[in-house]
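*Asks:* only geometry, no sequence info:
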């Protein structure tokens, strides 16, 4: 990736745009939906280009590979190199600080924000048997699971959605929806925790035993939202996709995720840190409220903070986004001011 060098935009004579995507079924589903919407708004055709990431090749815990941001790096490189014009990310997987030369030009309507428990016997978290084995690749989910149920055994897992679901007793046939390795484990866990939005987008909501309350498990910043990223010059009005991107951008999703990402950015925390952050806009009152929870990796201690700001209806959109960013920074400042060492430990690890 060429540092801060601004990449060239699309030429005026082009009649289609190229959309970069990872090769997983979930990525293809999310990317295709966004590409169809942008094509409809702009009147241009599109072509999908599969970009392989380091995270798709390497094995081992994501937290040891730089977190889920590892999946975004290859797509961003493809934007800089001109191999694609649009990249569609799960917003929770993007590093909190924007990259010079690129623009998150649209955040469409947000999907389900809650984490989903998929368990043997469709048991909720509170009814899982003592010592139950629960799989997740997320330090945040692990920490909050242990905070709620310290008796659970949390197992680190990798793989696509079907592969993870197949680890649950009674759900082994879920592997048929994935490209699972023949020797991959099946039926060795009591439950797994996945993003509810991903399961719903894939039509696998029948596997959801419980959408975990955000009072029990605060989602990752950006969870349930997509980020449509382009070269900054291609987000300008009058460009091939500029107006389409502006139409595709959803106000509520934009201000909520702006607050959440500003929280992470101020804390200088990676997207794999055991930090939950959820902002919700009450469209009736115009109040945007952000809550954040920091958990020790073993769930032994937690720290939380919350604040709200009123979105002025007549204010320009840019002012509302700026107010959302200030809210995220303010909640981060609360956490930093009240830190007893937990936050510093979590960010360092």
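*Replies:* Now that the structure is in, tell me what you want to look at. Only a predicted model underlies this, so the values are computations on that prediction, with no experimental measurement involved.
*Asks:* For the rest of this, base every contact and every neighbour count on C-alpha atoms.
*Replies:* Will do.
*Asks:* what's the longest helix seen in the chain packed up against?
*Replies:* When the chain is parsed with DSSP state H, its longest helix is helix 317-338. For helix 317-338, the elements it packs on are helix 251-267, strand 287-295, strand 302-310, judged by 3 or more C-alpha pairs under 8 Å, 6 or more residues apart in numbering; DSSP states H and E.
*Asks:* let's bring in a second model and compare:
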């Protein structure tokens, strides 16, 4: 369901976004995809969120929703037509009056090490300083290299990379997707494989959020045309399964939890791990399910719930703070 420019005379979609360089880059990608597929013009409207202005650590802020609430308020107030979120930052509970209208194709979901002198994690010297603001990444680093000094950091991608180039730190851990979206992939010295280093649920995926009434409109509209052009069913199923693990565990996006799903043909495979903050212990489970096109959402959520229940039965809540 796409509309040609002739069918949408003068249509301009207002897209709300955080004002960071990464948010503007990924929202710009979304805007270009909409125009290329539908001919509909777009305009980006930056919104400042609390997470963008505070210097407190992400863990201390609670993580979940710290980047989303201002965008959601802006959308509900009618100041824009849709907003673009990094899906890993989005609370698992739906916001009243809003809905995820589209999930575009996912970027690389892996984490990456960006180290001095081209070093890998195994090659870093004993006691090397490694920066990250993620409790999950801290636990994963400690599990692999308990000798490292882990430093809690904040700031945008260039700020974090600057800690390495200045010599203040030996390495930082960042998401591959963000580095690639900003053209900073040359800084990567190692990409961590997903089976051994599961990322944050929905990492690399974007969520296009709209007002529920606009999504439910009976007639064809520019908003619905844009959403149809962006939607990638496999990415939505994978992200739904990963986020269902978080929801079932009642965990925030700052909890030490990694999850990754892959939809291959009609089989959805899901792996998730809960880490002790020290990295000394973990609980992990893998599950798979057959998925049909008409019931992918229910199957994905059901798989995530099943896996989360297995984690809880295995004592995941006893080794890590989940909320």
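*Replies:* Looks like it arrived, so ask away. Everything numeric here is computed off the predicted structure, so don't read it as measured data.
*Asks:* contact partners of the longest helix of structure 1?
*Replies:* 254-256, 258-264, 266-267, 288, 290-292, 303-309, 311-312, 343 (C-alpha atoms under 8 Å, 6 or more residues apart in numbering).
*Asks:* List the contacts of the spatially most central residue of structure 1.
*Replies:* Residue closest to the average C-alpha location in structure 1 (C-alpha atoms, centre = their mean): residue 92, at 2.1 Å. Residue 92 of structure 1 makes contacts with 220, 221, 222, 223, 224, 225, 271, as judged by C-alpha under 8 Å, 6+ apart.
*Asks:* can you do 10 Å?
*Replies:* 68-69, 219-227, 257, 260-261, 271-272 (C-alpha atoms under 10 Å, 6 or more residues apart in numbering).
*Asks:* Look up how far residue 287 of structure 2 lies from residue 134 of structure 2.
*Replies:* 25 Å (C-alpha to C-alpha, to the nearest Å).
*Asks:* meant to ask about residue 158 of structure 2
*Replies:* Residue 158 of structure 2 is 37 Å from residue 287 of structure 2, by C-alpha to C-alpha.
*Asks:* Please identify the most buried of the helices and strands packed on helix 317-338 of structure 1.
*Replies:* Highest mean neighbour count of those: helix 251-267, a mean of 25 (counted as mean count of other C-alpha atoms under 10 Å).
*Asks:* Aligned to residue 158 of structure 1, what sits in structure 2?
*Replies:* Under the alignment (TM-score structural alignment), residue 158 of structure 1 pairs with residue 154 in structure 2.
*Asks:* Give the aligned equivalent of residue 111 of structure 1 in structure 2.
*Replies:* Under TM-score structural alignment, residue 111 of structure 1 pairs with residue 107 in structure 2.
*Asks:* What is the neighbour count of its match?
*Replies:* 16 (other C-alpha atoms under 10 Å).
*Asks:* Kindly report the same for the one 5 residues further on.
*Replies:* The burial metric for residue 112 of structure 2, expressed as a neighbour count using other C-alpha under 10 Å, is 23.
*Asks:* got a list of what the counterpart of residue 310 of structure 1 in structure 2 touches?
*Replies:* Taking TM-score structural alignment, the alignment pairs residue 310 of structure 1 with residue 290 from structure 2. Neighbouring residues of residue 290 of structure 2 by C-alpha under 10 Å, 6+ apart: 263, 264, 265, 266, 267, 268, 269, 296, 299, 300, 303.
*Asks:* so can I have a markdown table of the residues you listed showing distance to residue 25 of structure 2?
*Replies:* Output for those, formatted as a markdown table (distance: C-alpha to C-alpha, whole Å):
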| residue | distance to residue 25 of structure 2 |
| --- | --- |
| 263 | 27 |
| 264 | 29 |
| 265 | 31 |
| 266 | 33 |
| 267 | 32 |
| 268 | 30 |
| 269 | 30 |
| 296 | 30 |
| 299 | 32 |
| 300 | 29 |
| 303 | 33 |
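*Asks:* so which two of those residues are the farthest from each other?
*Replies:* 265 and 303 (16.3 Å; C-alpha to C-alpha).
*Asks:* In terms of neighbours, single out the busier of the two.
*Replies:* Taking neighbours as other C-alpha under 10 Å, residue 265 of structure 2 and residue 303 compare with residue 303 leading, 26 against 10.
*Asks:* Just give me the match in structure 1 for that one.
*Replies:* Superposed on structure 1 with TM-score structural alignment, residue 303 of structure 2 falls opposite residue 327.
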